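J.: No letters, just coordinates:
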């Protein structure tokens, strides 16, 4: 499993190394395979370490109050997509998000972390996913919005049709960067959510 991405001689040699947390040491670094670019290292991660999910070392934990407020914000953003009379079943949400805030919210449920691409990936599907996300968000009604005349709009995480691919909620964190013609770089972490919705009439 990869510990992280370490450039050798910074930008001079443009060489990257994948460091295993279990057996990496400064003395063993020279024995590790080097990659000339991030594409090569990314392929290595995908093929060899596709289940790696240990967050980056050195993240500063967020206060409990900040994480709780962030969870409420996520529920609001999801609820805002549960429209009455929607036109698209597939919904997307994105918002600025600190890496440490994402990890503090979804720790224990991160399916994959890619050090080279700087992204985290979570996936929730099936009946049990409703309860899991209810516990994460601390809100048992995060997935449903009530309307008049006994109408409800839901986040769909399970399908009765076994011949179909089961619906899922995918939650990711990625770092977005902008580089202008003067080589000035600005960056920010973002959270991305994608999910299916449906409406029920009673």
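T.: Nice, thanks for sending it over. Fair warning: this is a prediction, and the values are worked out from it, not measured in the lab.
J.: Only C-alpha atoms from now on, for both contacts and neighbour counts.
T.: Fine.
J.: count of neighbours near residue 91?
T.: 16 (other CA atoms under 10 Å).
J.: do the same with the one 3 residues further on
T.: When counting by other CA under 10 Å, one arrives at 15 neighbours for residue 94.
J.: buried residues in the longest helix seen in the chain?
T.: Under DSSP state H, the helix in the chain containing the largest number of residues is helix 64-80. Applying a neighbour-count criterion of 16 or more other CA atoms under 10 Å, the buried positions in helix 64-80 are 67-68, 70-71, 74-75, 77-79.
J.: what about residue 199, which helix or strand?
T.: In this assignment (DSSP states H and E), residue 199 forms part of strand 185-201.
J.: On the three-state scheme, the residue nearest to the spatial centre of the chain is what?
T.: By CA atoms, centre = their mean, the chain has its centre lying nearest to residue 172, at 2.1 Å. Secondary structure, DSSP: H, G, I helix; E, B strand; the rest coil: residue 172 is strand.
J.: any idea how far the nearest residue to residue 72 once chain neighbours are set aside lies from residue 185?
T.: The spatially closest residue to residue 72, leaving aside those adjacent along the chain, is residue 137, at 7.0 Å (CA to CA, 6 or more residues apart in numbering). Look at residue 137 and residue 185: by CA to CA, to the nearest Å, they are 34 Å apart.
J.: take the one below as the second:
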């Protein structure tokens, strides 16, 4: 489905209290914080932070769902679908053969600031200059991520 960005107003102190143990980058010059979640533990870490085990999923009628992609689920599902006719599927072997390392992911084209299997959380200060010359600053959290969708078939 593609990249999505959600922007929410938030004071710096609140952002820091929520994400303090997960900050990967801070710029004193721009007052920007960056947290990157990816891999097998991303969903669990964010579930603890958001206090919701289904934080990255939205369920619809007819067993459809949209979900945030933090690891290579789409590739795994496509391989399983492709190999359905085979009698025995070794899912561990499929995951091992097709697992992308973090270095391989970071070598991809970086048109976007967030890679396809990352959940990026940034806090930025936005300055607004008014016509009368006054400036005001607000803090914003930017959530950047990729989503995909699936339909669960009951057999």
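T.: Good, I have the coordinates. Quick caveat, the model's predicted, so the values are computed rather than measured.
J.: just to revisit the earlier point, to which residue of the second structure is the residue nearest to the centre of the first structure aligned?
T.: Taking TM-score structural alignment, the alignment pairs residue 172 of the first structure with residue 122 from the second structure.
J.: What separation is there between that match and residue 144 of the second structure?
T.: 8 Å.
J.: How about residue 125 of the second structure?
T.: Applying CA to CA to residue 125 of the second structure and residue 144 of the second structure gives a distance of 16 Å.
J.: Which one of these two is surrounded by more residues?
T.: residue 144 (21 against 18).
J.: if I line the two up, what does the more buried one land on in the first structure?
T.: Using TM-score structural alignment, residue 144 of the second structure lines up with residue 194 in the first structure.
J.: Ok, residue 21 of the second structure next?
T.: Checking TM-score structural alignment: residue 21 of the second structure goes with residue 108.
J.: Mind checking what secondary structure its match has?
T.: Per three-state DSSP, residue 108 of the first structure ends up coil.
J.: how many neighbours does it have?
T.: 11.
J.: For it, give its distance to residue 123 of the first structure.
T.: In terms of CA to CA, residue 108 of the first structure sits 12 Å off from residue 123 of the first structure.
J.: what does residue 167 of the first structure give?
T.: Distance, residue 167 of the first structure to residue 123 of the first structure, using CA to CA: 10 Å.
J.: Overlap of the contact sets of these two?
T.: Common contact partners of residue 167 of the first structure and residue 123 (CA atoms under 8 Å, 6 or more residues apart in numbering): none.
J.: Let me know whether the match of residue 144 of the second structure touches residue 90 as I believe.
T.: Yes. Between residue 194 of the first structure and residue 90 there is a contact at 7.2 Å, judged by CA atoms under 8 Å.
J.: Where do the helices of the second structure begin and end?
T.: Listed in chain order, the helices found in the second structure under DSSP H are 12-19, 42-50, 73-82, 91-98, 102-106.
J.: export the ones you listed to JSON lines and tack on mean neighbour count and distance to residue 60 of the second structure?
T.: Output for the helices of the second structure, formatted as JSON lines (neighbours: other CA atoms under 10 Å; distance: least, CA to CA, whole Å):
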{"stretch": "helix 12-19", "mean neighbour count": "13", "distance to residue 60 of the second structure": "29"}
{"stretch": "helix 42-50", "mean neighbour count": "15", "distance to residue 60 of the second structure": "20"}
{"stretch": "helix 73-82", "mean neighbour count": "13", "distance to residue 60 of the second structure": "19"}
{"stretch": "helix 91-98", "mean neighbour count": "11", "distance to residue 60 of the second structure": "28"}
{"stretch": "helix 102-106", "mean neighbour count": "11", "distance to residue 60 of the second structure": "31"}
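J.: Of all those helices, which one is nearest residue 64 of the second structure?
T.: helix 73-82 (15.0 Å; CA to CA).
J.: name the helices or strands packed onto that closest one?
T.: helix 91-98 (3 or more CA pairs under 8 Å, 6 or more residues apart in numbering; DSSP states H and E).
J.: Work out the gap between the helix it packs on and the centre of the chain.
T.: Distance of helix 91-98 of the second structure from its chain centroid, counting by CA atoms, centre = their mean, to the nearest Å, is 23 Å.
J.: quick one, that helix and helix 73-82 angle?
T.: Going by axes from the mean of the first three to the mean of the last three CA atoms, to 10 degrees, helix 91-98 of the second structure is angled at 120 degrees with respect to helix 73-82.
J.: Check which helices and strands helix 91-98 of the second structure is in contact with.
T.: Using 3+ CA pairs under 8 Å, 6+ apart, helix 91-98 of the second structure is in contact with helix 73-82.
J.: Residue 17 of the first structure: neighbouring residues, count only.
T.: Residue 17 of the first structure: 23 neighbours (other CA under 10 Å).
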